[in-house]
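J.: I need the structure of the sequence given here:
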Amino acid sequence: MNRREFIAKSSAAAGLLAASGQRRLWAQTPADVRLEIAPLKLEIAPGKHVETIAYNGQVPGPLIRWPEGKPITIDVTNRTDVPEIVHWHGLWISSDQDGAMEEGSPMIAPGGQQRYSFTPRPSGLRWYHTHTYAGHDLKRSSFTGQFGCFYIEPRNEPGAYDQEVFLTLHDWNAYMGAATDASMDASYEHATINDRVLGAGAPIQVKQDQRVLFRIVNASATITHWLALAGHSMTVIALDGNPVPVQARVSAIRLAPAERAEVIVEMNQPGVWVLGETRADIRKSGMGIVIEYAGQQGEPRWAEPQETLWDYRSFAHPEPASAQPDQRVPLLFQSKFRGHGDFDYWTINGKSYPKTDTPMLQEGKRYRLAMRNKSSDDHPVHLHRHTFEVTSLDGKPLSGLRKDVIVVSANSTAEVDFVAANPGPTLFHCHQQNHMDFGFMMLFRYA
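T.: Model prediction:
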């Protein structure tokens, strides 16, 4: 049974479970936030539209901004003709609220409703998105506009700033294109920051000497993006919503699918500039936005960044982690060629989901995921409902860097530690949609 069949067989019963008793509850206690999943004809440029699915008729969905530790209720209505679900990415919440069917969260049947109730934590930049199967249908799941920012307000901000800007990166109109190894991969016609291609939306207005904080989410289904602000450098203050132990200045940031970065830019170069993809072909497809200083006019300028190096070590301590793991969990990533004109099939320790192993966790113990990627693809792997510390990259130790997504580069190794502090089924998977759909998932369970 593959993931699609599992969803199809589970959705009807799950939808009934989700609906039972909730209608009376909804009438008695209004929700803090309401989301409606429905088709949308999105105008990404004058006269240019994409047909998609979105939250509340907008892309990205509404920004949810909420104080850490304050309970929240979110009502979701599914106006599509297929089962849906919303995953609250990066939050430490229970499995039945997390929004992953594999963990036991109920699917929302077509025309159905679901109430999510939890206390948001930890603080920082999280996000929400659909967590369904797409397979060969590249108009489903994370290929759509079902994503939005979820900012959990901390007691103290990690950096002082004058202006705050949320940006979401996405790629549109996916199709199956040939990869270099004769397998298939997803390619795209258009790219946007928020809901517009470069030059089609209103510019971001700034003033000289401002410190602008950009909170950036890569909501692409499969594409890693390199982003630079022409004429400026960026100081990285947080990754995946967690303050970095070492704030470092870079010319460009790299964000794999589901990764987030928060950067401070000192506005010290008056003019009209492009914040966009460093690769010209992707920038020309729309991945960019105009930054305009007050009193400045003219055509937006692009200048190549001085360098596009990206290394997690730049934001971490070089010393080994002080705490030692109670147990190591070896994880080997490989692919199987399925034939010309199809996606590869993915395995963890030689097995594809749902036949992958199910390691048992004991609450309170520290686990080290020792990952070895023997494939020729990079993998942005995500652990649900937990935050991990990056402890080794290609055998070189580091510490202090806390994330929930890490890119395990092709033919490389990476190790991360996490404490089993949130009981319940816990999903681990590659956040590239076609990798996840074709086997790259496993489930941890608590003893």
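J.: make it CA atoms for all contacts and neighbour counts henceforth
T.: Fine.
J.: show me the contacts for Y345.
T.: By Cα atoms under 8 Å, 6 or more residues apart in numbering, the contact set of Y345 is S335, K336, F337, R338, S352, H435, F438, G439.
J.: are any of those residues buried, and which?
T.: S335, S352, H435, F438, G439 (16 or more other Cα atoms under 10 Å).
J.: any idea how far the third one is from Y345?
T.: Right, H435. 7 Å (Cα to Cα, to the nearest Å).
J.: Three-state assignment for the closest residue to M360 other than its chain neighbours, please.
T.: Distances taken as Cα to Cα, 6 or more residues apart in numbering place R445 nearest to M360, at 5.0 Å, with adjacent residues excluded. Classification of R445 using DSSP: H, G, I helix; E, B strand; the rest coil returns strand.
J.: for R445, which residues are in contact?
T.: By Cα under 8 Å, 6+ apart, the residues touching R445 are T358, P359, M360, L361, P423, G424, P425, T426.
J.: packing partners for the host helix or strand of A12?
T.: Using DSSP states H and E, A12 sits in helix 3-19. Applying 3 or more Cα pairs under 8 Å, 6 or more residues apart in numbering; DSSP states H and E, one finds that helix 3-19 contacts strand 113-118.
J.: any chance you could list what contacts the strand it packs on?
T.: 18-19, 22, 71-78, 93-94, 97, 108.
J.: which one of the residues you listed sits in the busiest neighbourhood?
T.: Top of the contacts of strand 113-118 by neighbour number is I108, holding 27 neighbours under the definition other Cα atoms under 10 Å.
J.: relative to E299, how far out is that residue?
T.: Separation of I108 from E299 (Cα to Cα): 47 Å.
J.: which residue ranges of the stretch 51-200 of the chain form strands?
T.: 64-67, 72-78, 86-89, 113-118, 124-130, 147-153, 163-172, 175-178, 184-187, 190-193 (DSSP state E, counting those that start in this stretch).
J.: turn these into CSV, columns for distance to A27.
T.: As requested, the strands of the stretch 51-200 of the chain are exported to CSV (distance: least, Cα to Cα, whole Å):
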stretch, distance to A27
strand 64-67, 22
strand 72-78, 11
strand 86-89, 22
strand 113-118, 12
strand 124-130, 25
strand 147-153, 25
strand 163-172, 33
strand 175-178, 43
strand 184-187, 43
strand 190-193, 37
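J.: let's compare: structure for the following, please.
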Amino acid sequence: MRDQYAIDRRHFLALAGSTTLAAGLGVNSAAWAASSRQSLTVGTRTIEVNGKAATVFGITDVEGRSGLILDAAGGFNVSLNNTTDVATIIHWHGLTPPFGMDGNPLSQEPIAPGASMDYRFDLPRGGTNWMHSHMGLQETQLMAAPLIVRDGEPQMQEIVVLLHDFSFTPPEEILATLKGSGAAVAGSGTATMDMGGMAGMDHSGMSGNDSTAAMPGMDMGGMAMGAMDNMDMDLNDISFDAYLANDRTLSDPEVVAVDKGDTVLLRIINAAASTNFWVDLGQIEGTVIAVDGMPVQPLRGSQFGLTMAQRIDIEVTMPTDGAVVPVLAQREGDTARTGIVLAPTGATITKMSETADTKSAPVLLEMEQQLVAAFPLSVRPVTRQIMAMLTGDMQAYVWGIDGRTYDNRQPLEVAVGERVEITMHNMTMMSHPMHLHGHHFQVVGLEGRKISGAMRDTVLVPSMGMVTIQFDADNPGEWPLHCHNLYHMAAGMMTTVKYV
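T.: Have a look, this model is predicted:
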């Protein structure tokens, strides 16, 4: 079956022809001389979920470890080998390479079974990133892995946590169920979504061309809630069989040895296809030092919302009394949870339930309001403003941007050197984690209120909410801008930011 995001060869060559050569021009020869080629393999593997064997994808290094750890000074010099029986494309999420090296359906042709592709580009900084398929629904079958870039030797023990949602039901079947039943929850469950009276309302005809402010009556009083009064947001439209942290459920979690009193760095990646999580440290507090691989002013807390595709770096100091520290991730609006355990040698580890006592709240923008970039964009005038309306028809399960699906997209045009501002206004009853390829942007507005927020590559736009971002147009190409709920993207919520 032809992938719905595949492009014809003529379009691909027209896009890539001007960028492939440029991809090599920025390479620092000294860095590459000191850099050794890394090898990654895309393959299949078997894991155990809920007592049953499951065949899933994996991306591993030469030692069989998931993903890569690189030093920024050495650059990105990777050979990617596809040993599966399906074609694929792997995206380096969080990195900002030249267009031809990004790993998306517009920048390259799929890597055929048995074939390989080399990627080479500079790495300007360290950070917590990840890699994942950008072809069809392969990512939902765990074709994803950490991509950690360090600035020199680590200053403390680092612990990477990769979160997933998992279903034994093939993703194509889940999507077909969503398209066929509209308000029914797909997967193993049969619950019905509460659309708060909005089910069946077709928002696909709404346009962002005549609105730059919140709808009348939507003054949120600075709370950045994003949901209209008396209308329930729809939080989850798929019932998954399990939630995984480093491929394991909470019934048999990974236990990481940490000395009592030591401070460790948690690098947490939400690689779920359709789940927002609350990261919960329980009785202790941690310090957020980065989001999406970009440093922020330190922020203390014990619970942190993490939408699909986002990452969060948290420094945690272990108790001096030798107590264990569960690091949990609870699905928003649900009791289901997963996680890992940090434990000193010899500590007693009590079995934890996979369900919390109470349902969690929706993941909204409370933390986003508090985050401040450690290295914000330079102050300069905005030279291009764009309004992008996030639209959808829940009954037909069709999602779009400005009333258009990806196949019928109208690119958002920018020019090199511009300071671009995009306001994304969500006209649907579901939240959408919006990811822009090839750039880091700064969050500068929530619900029409200006902020000087974090630098990111993925930001949540809540139901009926509005988020404004700014970035410098300094990386030519035609870059995907899409919802990172994989089922929303597959149903059309993707467009491009195109340099003209």
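J.: fetch the TM-score of the aligned pair.
T.: TM-score for the superposed chains, counting by TM-score structural alignment, normalised by the length of the first structure: 0.83, backed by 413 aligned residues with a Cα RMSD of 3.3 Å.
J.: next structured bit after the helix holding A12 of the first structure?
T.: Remark: after helix 3-19 of the first structure, the chain's next helix or strand is helix 22-28, criterion DSSP H and E.
J.: which among the buried ones among the contacts of Y345 of the first structure gets closest to N373 of the first structure?
T.: S335 (9.7 Å; Cα to Cα).
J.: what span of the first structure is stretch 120-128 of the second structure aligned with?
T.: Aligning stretch 120-128 of the second structure against the first structure (TM-score structural alignment) gives residues 117-125.
J.: run a quick neighbour tally on Y293 of the first structure.
T.: Other residues close to Y293 of the first structure by other Cα under 10 Å number 20.
J.: tell me the contacts of H91 of the second structure?
T.: D102, G103, N104, M131, H132, S133, H134.
J.: if you map the residues you listed onto the first structure, which are still there?
T.: Checking the contacts of H91 of the second structure against the first structure (both residues aligned by TM-score structural alignment, their matches' Cα atoms under 8 Å), the contacts still present are D102, G103, N104, M131, H132, S133, H134.
J.: next, format those as JSON lines and append neighbour count.
T.: Below are these laid out as JSON lines (neighbours: other Cα atoms under 10 Å):
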{"residue": "D102", "neighbour count": "24"}
{"residue": "G103", "neighbour count": "25"}
{"residue": "N104", "neighbour count": "24"}
{"residue": "M131", "neighbour count": "23"}
{"residue": "H132", "neighbour count": "26"}
{"residue": "S133", "neighbour count": "25"}
{"residue": "H134", "neighbour count": "22"}
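J.: please convert those to CSV, extending it with distance to S274 of the second structure.
T.: Formatted as CSV, those follow (distance: Cα to Cα, whole Å):
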residue, distance to S274 of the second structure
D102, 23
G103, 21
N104, 20
M131, 17
H132, 14
S133, 15
H134, 15
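J.: ok, so of the residues you listed, who is nearest Q283 of the second structure?
T.: Nearest member of these to Q283 of the second structure, counting by Cα to Cα, is M131, at 32.2 Å.
J.: give me every residue that touches the residue nearest to that closest one when sequence neighbours are not counted.
T.: Spatial nearest neighbour of M131 of the second structure, excluding adjacent residues (Cα to Cα, 6+ apart): W92 at 4.7 Å. By Cα under 8 Å, 6+ apart, the contact list for W92 of the second structure reads D102, G103, N129, W130, M131, H132, L147.
J.: what's W92 of the second structure aligned with over in the first structure?
T.: Checking TM-score structural alignment: W92 of the second structure goes with W88.
J.: repeat for V264 of the second structure
T.: Using TM-score structural alignment, V264 of the second structure pairs with V212 in the first structure.
J.: give me the nearest residue to that match, chain neighbours excluded.
T.: Q163 (4.8 Å).
J.: helices of the stretch 201-350 of the first structure, residue ranges please.
T.: Along the stretch 201-350 of the first structure, counting by DSSP state H, counting those that start in this stretch, helices occupy 280-284.
J.: now do the strands in it.
T.: Under DSSP E, counting those that start in this stretch, the stretch 201-350 of the first structure gives strands at 204-206, 211-218, 225-229, 234-239, 242-250, 253-255, 260-266, 272-277, 288-293, 327-336, 345-348.
J.: those: which one's closest to E319 of the first structure?
T.: Here strand 242-250 is closest among these (Cα to Cα), at 12.1 Å.
J.: now do the closest one: which elements does it pack against?
T.: Applying 3+ Cα pairs under 8 Å, 6+ apart, one finds that strand 242-250 of the first structure contacts strand 234-239, strand 402-403.
J.: dump the residue contacts of the closest residue to E139 of the second structure other than its chain neighbours.
T.: Leaving out its chain neighbours, the residue that sits closest to E139 of the second structure by Cα to Cα, 6+ apart is S133, at 5.2 Å. Residues near S133 of the second structure by Cα under 8 Å, 6+ apart: T88, I89, I90, H91, E139, M143, A144.
J.: what about the first structure, which of the residues you listed hold up?
T.: Among the contacts of S133 of the second structure, the ones still in contact in the first structure (both residues aligned by TM-score structural alignment, their matches' Cα under 8 Å) are T88, I89, I90, H91, E139, M143, A144.
J.: most neighbours, which of the residues you listed?
T.: If you count neighbours using other Cα under 10 Å, the busiest of those is A144, which has 28 neighbours.
J.: now for the aligned partner of that residue in the first structure: which residues touch it?
T.: The equivalent of A144 of the second structure in the first structure is F147 (alignment by TM-score structural alignment). By Cα under 8 Å, 6+ apart, the contact set of F147 of the first structure is A54, Y55, V59, P60, G61, W127, Y128, H129, T130, A219.
J.: please repeat the previous calculation with a cut-off of 6 Å.
T.: P60, G61, Y128, H129 (Cα atoms under 6 Å, 6 or more residues apart in numbering).
J.: please apply the same query to G293 of the second structure.
T.: G127, T128.
J.: return the residue of the first structure aligned against it.
T.: That one, G293 of the second structure, aligns with G241 by TM-score structural alignment.
J.: before we move on, what about D71 of the second structure?
T.: In the first structure, D71 of the second structure lands on P67 (TM-score structural alignment).
J.: number of residues surrounding the residue nearest to that match when sequence neighbours are not counted?
T.: Leaving aside its chain neighbours, P67 of the first structure sits nearest to E153 (4.7 Å; criterion: Cα to Cα, 6+ apart). Neighbour count for E153 of the first structure, taken as other Cα under 10 Å: 18.
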